[in-house]
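S.K.: sequence-free structure coming up:
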């Protein structure tokens, strides 16, 4: 558990399925209050094979799929709470639980100097619009790194967009590059729209 400025970060557990779903609930949750076009996602996008057309999936389908993954302990990530309310989320998982993420990212899988089950990946941050600029993304990143290190992971990869000076949430949902560099990540490779960064644990 990571603590900063009143924010408590905890790993996602099956009993937190309700908290997760309330945060994301389509047209009601606070996660995408300022980006309603994303509201159907439930952070399911990177779990879906590229052969399935994302636009064909509805909010109820994504919600049901994510609820099932959480309740059986298959979905991993970290929730940020403030006063018992979820204010942020990071999709940070063992790499073998994200078999479709590289196809969805449009890049080749990054090479590994370790076994796949010893590597983790960070693919999405979602911070409640009213709670941004409080350091919640940094707290989530710190909590994820601490957890992965304790569990014996060897490295973590992340994929920040090349967003320049943009302050739009849509340009930073992979996490802004500076928070990774400040946490000790190094640049692994550059692509047209994103940078791959890696931290050895």
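M.R.: Perfect, thanks for sending it. Owing to the predicted nature of the structure, the values given are computational and were not obtained by experimental measurement.

S.K.: Only C-alpha atoms from now on, for both contacts and neighbour counts.
M.R.: OK.

S.K.: elements contacting the helix or strand hosting residue 61?
M.R.: Secondary structure from DSSP states H and E places residue 61 in helix 59-71. Secondary-structure packing of helix 59-71 (3 or more C-alpha pairs under 8 Å, 6 or more residues apart in numbering; DSSP states H and E): helix 17-24.

S.K.: sorry, back to before: quick check: next helix or strand after the helix holding residue 61?
M.R.: strand 78-82.

S.K.: Could you give the separation of the very next helix or strand once past that following strand from the chain centroid?
M.R.: As assigned by DSSP H and E, the chain's next helix or strand after strand 78-82 is strand 85-94. The chain centre lies 6 Å from the centre of strand 85-94; the measure is C-alpha atoms, centre = their mean, to the nearest Å.

S.K.: Give me the contact list for strand 85-94.
M.R.: Here strand 85-94 makes contact (C-alpha atoms under 8 Å, 6 or more residues apart in numbering) with 19-20, 23, 31, 43, 75-81, 117-128, 131, 136-137, 140-141, 144.

S.K.: quick one: that strand to helix 17-24, angle?
M.R.: 110 degrees (axes from the mean of the first three to the mean of the last three C-alpha atoms, to 10 degrees).

S.K.: next helix or strand past strand 85-94?
M.R.: By DSSP H and E, the next helix or strand past strand 85-94 is helix 101-105.

S.K.: hold the first one in mind and look at this next one:
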């Protein structure tokens, strides 16, 4: 299998990874950290997908997709921290004042897991951010050691999956699915 990571500019491929099975469902669409909470609550059903379609047409697009041939098999959300709720999150500290990019969601389709796709997504997200001029990339994965994490909550990533590409920069007071989150970071300057 050869995995290629590309900018997430094709809405249908993004929908295949983060969209609902039913168009009217009110699922995340990977918007929870990307948009203000009021707008997140306001966007219902198909309006959520329409919003994401607009993000896919924007420059830069909302993240990266991993492909096995023409099939989208993984997603990573990455954007300037200043445009996310991480800019205001009191539980996840800012290491410094650099205009870093945040990498906050990793999703690999069932049937494609345990094949290194999350590692390819992390590396691809870092390269995408670098190409956009980011001075650094941060992620906020779970520090769960060897404990298993419910797949629904594993979107934040697992610290050990990030350790190949980025290093531990800070602890946080944020907890997700019963596990502490850490700040992992890579300086791109």
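M.R.: In hand now; what should we look at? Since we're looking at a predicted model, the values are computed, not measured.

S.K.: coming back round to it: now the buried members of the contacts of strand 85-94 of the first structure.
M.R.: 19-20, 23, 31, 43, 75-81, 118-128, 136-137, 140-141, 144 (16 or more other C-alpha atoms under 10 Å).

S.K.: Need the counterpart of residue 106 of the second structure in the first structure.
M.R.: Aligning on TM-score structural alignment places residue 106 of the second structure opposite residue 125 in the first structure.

S.K.: ignore the last one, residue 78 of the second structure
M.R.: Match for residue 78 of the second structure (TM-score structural alignment): residue 92.

S.K.: ok, residues contacting the helix or strand containing residue 39 of the second structure?
M.R.: Take DSSP H and E as the rule and residue 39 of the second structure turns out to sit in helix 37-42. Helix 37-42 of the second structure has contacts (C-alpha under 8 Å, 6+ apart) with 31-32.

S.K.: what comes up buried for that helix?
M.R.: Result for helix 37-42 of the second structure [16+ other C-alpha under 10 Å]: buried residues residue 40.

S.K.: which secondary structure elements does the biggest helix by length in the second structure contact?
M.R.: Counting by DSSP state H, the longest helix found in the second structure is helix 117-131. Under the contact definition 3+ C-alpha pairs under 8 Å, 6+ apart, helix 117-131 of the second structure sits against strand 3-7, strand 63-68, strand 71-80, strand 101-108, strand 136-139, helix 159-162.

S.K.: Recalculate using a threshold of 10 Å.
M.R.: Applying 3 or more C-alpha pairs under 10 Å, 6 or more residues apart in numbering; DSSP states H and E, one finds that helix 117-131 of the second structure contacts strand 3-7, strand 63-68, strand 71-80, strand 101-108, strand 136-139, helix 159-162, strand 179-187.

S.K.: Can you redo those as CSV, where the extra columns are distance to residue 50 of the second structure?
M.R.: Shown next, in CSV, are those (distance: least, C-alpha to C-alpha, whole Å):
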stretch, distance to residue 50 of the second structure
strand 3-7, 18
strand 63-68, 16
strand 71-80, 17
strand 101-108, 20
strand 136-139, 27
helix 159-162, 31
strand 179-187, 31
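
S.K.: Quick one: closest of the ones you listed to residue 168 of the second structure.
M.R.: Closest to residue 168 of the second structure of those, according to C-alpha to C-alpha: strand 179-187, at 4.4 Å.

S.K.: quick one, that closest one and strand 101-108 angle?
M.R.: Going by the same axes, to 10 degrees, strand 179-187 of the second structure makes 120 degrees with strand 101-108.
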